[in-house]
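Asks: Here's my sequence, what's the structure:
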Amino acid sequence: MTNKISLNTDDHVTISNGILNLELSANNPTYTYVDENGVPQTITRKYSQGMIHSRNTEEGGWSIAKMGCYKFAKFTTRMRFPKSKKVNASFWFFGAGNEIDVFELFDGTNGHVRSSIHQWNIIAPDGVTHAEYALNYELGKLAEKFHIWELNWTPYKITWSLDGKIFRTFYRYYQLQVTENNHDKRACLVGLECADIPQGETEIWELNGWYSFATRPIDVTMGMGILDTPNGDEKVEIDWIKIEQRPNMQITVSDETPCVGEPITIMASVTDQIAEWKVSDNLEIISIDENILTVVGNQDGTLGWVEATVIGNNIELPEGNWNKLGYSTNDEFDKNSIPFHNFSYNCHDTPIKIKKEILIGKPAAPILENNIRPCLLSGGFDIWVNQNQVLAPNTIYNWSAISDATILEKDSSVWITPSLSLENDFFKYQLEMTNDCGSSTFDEEVFFPKCKNNSDFPVLIIYPNPVQDLLHFQLKKTNYEIIEPSDSPFLIVKSETGEVVLRGELGEVLHAIDIASWAQGNYKISYQINGMLFSEGFS
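Replies: Sure, this is the predicted structure:
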């Protein structure tokens, strides 16, 4: 790919210490190609620079094969910009005349960002062929550290986020609101969520150009642009890029909590393929009729699963949706194709799997959680059943303590006030669960840790955890004598791959370390006191 001043070349895309770098240099690159007449042509530019994209659509056409790779998804990246006014960075999408810019026209010295939606394929009565919906933002000193950018593109809106905070929303549906003040009427179109649209509402406005985005896949691109003579050391640093899509296919289960021997029907829908089925060992397949599966459970009190697989998230969209330059809602978009508009699409022929869990018979062993802490500052702690698991809707819970403690039952949770004699020992308890298929009893235990205030050793405090930009840590004295820095433990910080990223003296001083340039992941601080090895993790 080229422009009037630079060439995008493979050798300017590098990886160092787990970070992908898009680099820039003034090396007068050349590129030779054969034109449409079969004549070799050579072009020379002043600069080489790096760019990455999922599929090159700049020179593409209007067939599905020449469009981008994605339609409807959440696109997220963690990256850092060059601190320069002479180059800009961009995270954008293009395909078949549609363009979405998460950001462009970036000024690395003052945080100027422009987010845009372009449509290069319109046919307007006044002859205009390009529409842009752009907004400018001042989002702070973005070149100082890594930031997480996100574009969430759904069938009814697009949102832009920086470090988890939405800074722009572009809606498909709008409602006209008219206000009157001293006989002065004002009209405003207010964006709507799907849930905000009342059933049967007829006064809803829809953005005329939305169908263009609903039917044409686009390409993911990250790169730089040259605004002035660059310094030569500018680069875009990318820690990771993540693309998440909802599967088009859906599976429904007639009963997620059947008793043993009761037949269950599972159906795969919203797919133009015949799904491949797999089931867990405690389910027996009775019949398969294309995308309808019938099974029966054969092991009481167990958790089973069914899984449907198709190849690719790429339901074929009618070719008529992109067969001409420009769109007209009167003739380009066949109403018969509208049901296809709301599906995610990608160009990867990879297995797409959906799994559903099924509880067979009486309750299975539950996932239990607690908030126990040393020293019981709240006087006790809670134990509860995690509700993000398959549970019969009418399950009854009965809690009882085996160890010395008082309990207060609250349906699927219980408050425990243990005897202090249990410190540094296990609190043991029993949970009985009952549903329509029977009862199950589970003996469980939770370790009651020794109160750290009584420890002979200082405690390493790390905050915040997970860390944002600055890592703070300190040895906190309990009844331990202060360690002088010259005699303090030696610390080592390692990544989850074992790479040593920091060494130093620990002491009992507060450490503040800038980790903005570190790759995301899990880390561990290790140190020794009196020959004993200790470690604490953070992410």
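
Asks: From here on, just use CA atoms for contacts and neighbour counts.
Replies: OK.

Asks: Tell me the helix or strand right after the one helix or strand Ile100 maps to.
Replies: Element membership for Ile100, per DSSP states H and E: strand 98-107. Proceeding N to C from strand 98-107, the next assigned helix or strand is strand 112-119, under DSSP H and E.

Asks: Please generate a structure for the following sequence too, so the two can be compared:
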Amino acid sequence: MFTMTLKMGLRSIGNTNFDRYYKRSFTNSGCDANPYRIVFFDDFSESTLNTAYWKPYQNATPPLDQIWVCDDNPGYLFLPENAIVNYGMLHLKTTKLASPLSFECEDPEPPHNTITVTRKYSCGWVQTVSGPPGSQGCFQQGKFSIRAKIPNNVQNTIGAYWFFGWANELDVVEVCQPDCDEMQSNRWLYVKNPTQEPPDCNAENTQFEWPRDDNIGNIYAFRIYTLEWTPFKFVISVDGVVKRTFHRFYEIDGSGNITHPLECEDLPANQPTQVWEHIAWYTLFNHYMDLIMSVGIKNTGNSTAGGEMLVDWVKVEQRTSATVEGQGTTPDFICEGEQEVFQVGGEIAPNSILGWTVSSNLEIVSTNTAQGTVTVTPAGIVNSYPGPGWIEAKIANPACCLGHNIKKNIWAGRPATPQVSVYKTCNYILLNIENYSSDNTYQWQMLTNGFSYEVYNNGKNLYITISPPTQQPASIAYRLIATNPCGSTSIINGLTTLPCNTWRLNVYPNPTSTIANVELVNFTQDDLNQNLKIYLIDAHFNVKKSTPVTQLTETLDVSDVELGYHYIFTVVNGENVISDEFIIQH
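Replies: Predicted coordinates:
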């Protein structure tokens, strides 16, 4: 509960930045050590927006939203046709209306006369399904990430990823205004009479904000924006890099100076502690917010429109002990013709399980609501096409209106047919299993004698040594067997060796001052018939002399060549052949 002790500060950072701290008694119920698990994910792979999760906001037909329609700012409407799913992306667009729309409504400013407003543009807005803006909200705490591309300034379009509800507003990212290319985050609080303890949230509210701009490099590329919201702080990150941390509790000394923010670990568990709480956290710690993605017109006086914000996926993670677990001896596999029982672990009550779903290569045999279990068997297709599958439980979740979806990945059937890539030189061949799985064991068998080989990387690679190198291609055959608890899959493949380039250029005497004899080793008459030339080059690869090759030993006069290190060089069948270095001295 709040005490009657208050510290306040006012300062200006762009807009008025209102800092107020309430001293209160707080009992820490403990730090949540459970891992973050994905409870919701949408990659917009369906052909239309999934309205079980998302609601496009619109305010162009009665009942009109008085805030957005009657206010002269922002000067545009939100219409569902500006939020579409296409090519695996959510597209939030801005468009210019074919003809302006006019509305009569009550002026939000006193004396609240009836006014007429005209709108020339429409924009896209999508939010979670809990209700209209200002409703209770969908989420309370968690880690919320989107991968999105913000529209650039030249498109006259503002893109935003933000939260709003009874916990007021928290902006994760939008392009800072006016013309700049940085990311702005903000916490908005709407209260009346904030000097009262606690503040009054009724009647006409006073608005406070805590904006901040950060340079994140190219804000107009696809980036991953994340809000982590805990009972003690919110953290905003871009591509995994923390950009802003806003704490709830602080320690303040006797002179009124903040010494440091308090993390959960700084507060003793299960006993009252006196702390200073920032006013920005009023409503944030015990209310809900909706996740919102939207675009707007930057300058309604500008005639251009047509920008869009692209969203690749949305992911919600929350700390939970819930897991889907198999009861069998091989809980990560389910074999052809077998039935396996799965349950939700982590102290989850069976009656909180809302339902089960499985991947297309699995089938649900039965469910037991009293025990909270599901019995699953492979579908018929697994016999011919084994592969990865999953089992998902939907659990009632008071902190997420979309429920709590916990997925377990399993393998259905025998191992998939191994896919092997080959890299060859004339000295060795390297085989690599492209679809390697650590859940399988692999056995390589050489079916051709005369070659040494070595298996490494837990069976992922086979290294075959070609010794001595061959001048003619040779054939090699091998068998690869992949095994898991459901059985084995094998392949037999053949391949050929690469012939080695065995040409050599020997130069003697070394050192020399007058004559350099060049011996062409392993060259054939067919090689000589290619109009070969040998070149004398220096250490910087400058050509000093050349001569046609007519026999397997040629002679070069080097008496007029400067002293130093030199080489003999030629090209045969498109391959470069170079001698060892030799010295010319006078």
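
Asks: sorry, back to before: now the strand holding Ile100 of the first structure and strand 112-119, what's the angle there?
Replies: 160 degrees (axes from the mean of the first three to the mean of the last three Cα atoms, to 10 degrees).

Asks: what's next to strand 98-107 of the first structure, contact-wise?
Replies: 83-85, 87-94, 112-121, 149-151, 160, 212-213, 216, 218 (Cα atoms under 8 Å, 6 or more residues apart in numbering).

Asks: Helix or strand for the residue nearest to Gly159 of the second structure when sequence neighbours are not counted, just tell me which one.
Replies: Leaving out its chain neighbours, the residue that sits closest to Gly159 of the second structure by Cα to Cα, 6 or more residues apart in numbering is Val295, at 4.4 Å. Per DSSP H and E: Val295 of the second structure is located in strand 290-297.

Asks: in that strand, what counts as buried?
Replies: Applying a neighbour-count criterion of 16 or more other Cα atoms under 10 Å, one finds Asp290, Leu291, Ile292, Met293, Ser294, Val295, Gly296, Ile297 buried in strand 290-297 of the second structure.

Asks: which residue packs closest to the aligned residue in the second structure for Ile43 of the first structure, ignoring adjacent ones?
Replies: Mapped onto the second structure by TM-score structural alignment, Ile43 of the first structure lines up with Thr116. Among residues not flanking Thr116 of the second structure along the chain, Glu104 sits closest, at 4.4 Å (Cα to Cα, 6+ apart).

Asks: Measure how buried the one you found is and give me the count.
Replies: 13 (other Cα atoms under 10 Å).

Asks: Could you verify my assumption that it touches Thr118?
Replies: No - with contact defined as Cα atoms under 8 Å, Glu104 of the second structure does not reach Thr118; the gap is 9.1 Å.

Asks: Any idea how many residues pack against the closest residue to Ala416 of the second structure other than its chain neighbours?
Replies: Distance criterion Cα to Cα, 6+ apart; nearest residue to Ala416 of the second structure, sequence neighbours excluded, is Pro386 at 5.7 Å. Pro386 of the second structure has 21 neighbouring residues, counting by other Cα under 10 Å.

Asks: which residues touch Pro386 of the second structure?
Replies: Per Cα under 8 Å, 6+ apart, neighbours of Pro386 of the second structure: Trp411, Ala412, Gly413, Arg414, Pro415, Ala416.

Asks: any chance of the residues you listed in TSV, plus distance to Pro80 of the second structure?
Replies: Putting these into TSV (distance: Cα to Cα, whole Å) gives the following:
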residue	distance to Pro80 of the second structure
Trp411	40
Ala412	41
Gly413	44
Arg414	47
Pro415	46
Ala416	44
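
Asks: now, which of those residues sits nearest Ala474 of the second structure?
Replies: Nearest to Ala474 of the second structure out of the contacts of Pro386 of the second structure is Ala416 (Cα to Cα; 29.6 Å).

Asks: Against Ser437 of the second structure, how distant is the closest one?
Replies: Here the criterion is Cα to Cα, to the nearest Å. By it, Ala416 of the second structure lies 10 Å from Ser437 of the second structure.

Asks: of these two, who's got more company?
Replies: Taking other Cα under 10 Å, Ala416 of the second structure and Ser437 do not tie; Ala416 has more neighbours (23 against 16).

Asks: my guess is that one meets Ile491, correct?
Replies: No - if you go by Cα under 8 Å, Ala416 of the second structure and Ile491 don't touch, sitting 10.7 Å apart.

Asks: all strands of the stretch 201-350 of the second structure, in order?
Replies: Assigned by DSSP state E, counting those that start in this stretch, the stretch 201-350 of the second structure shows strands spanning 206-209, 212-214, 222-229, 233-238, 241-247, 249-252, 258-262, 272-278, 290-297, 308-319, 323-326, 333-334, 340-345.

Asks: actually the stretch 301-450 of the first structure, not the one I typed
Replies: 302-311, 345-346, 351-360, 368-370, 381-385, 396-401, 405-410, 413-418, 425-435, 438-448.

Asks: could those strands be laid out in TSV, adding distance to Val501 of the first structure?
Replies: TSV is the format used below for the strands of the stretch 301-450 of the first structure (distance: least, Cα to Cα, whole Å):
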stretch	distance to Val501 of the first structure
strand 302-311	42
strand 345-346	38
strand 351-360	38
strand 368-370	34
strand 381-385	37
strand 396-401	46
strand 405-410	45
strand 413-418	42
strand 425-435	36
strand 438-448	33
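
Asks: now for those, which one comes closest to Asp272 of the first structure?
Replies: The nearest among the strands of the stretch 301-450 of the first structure, by Cα to Cα, is strand 302-311 at 9.2 Å.
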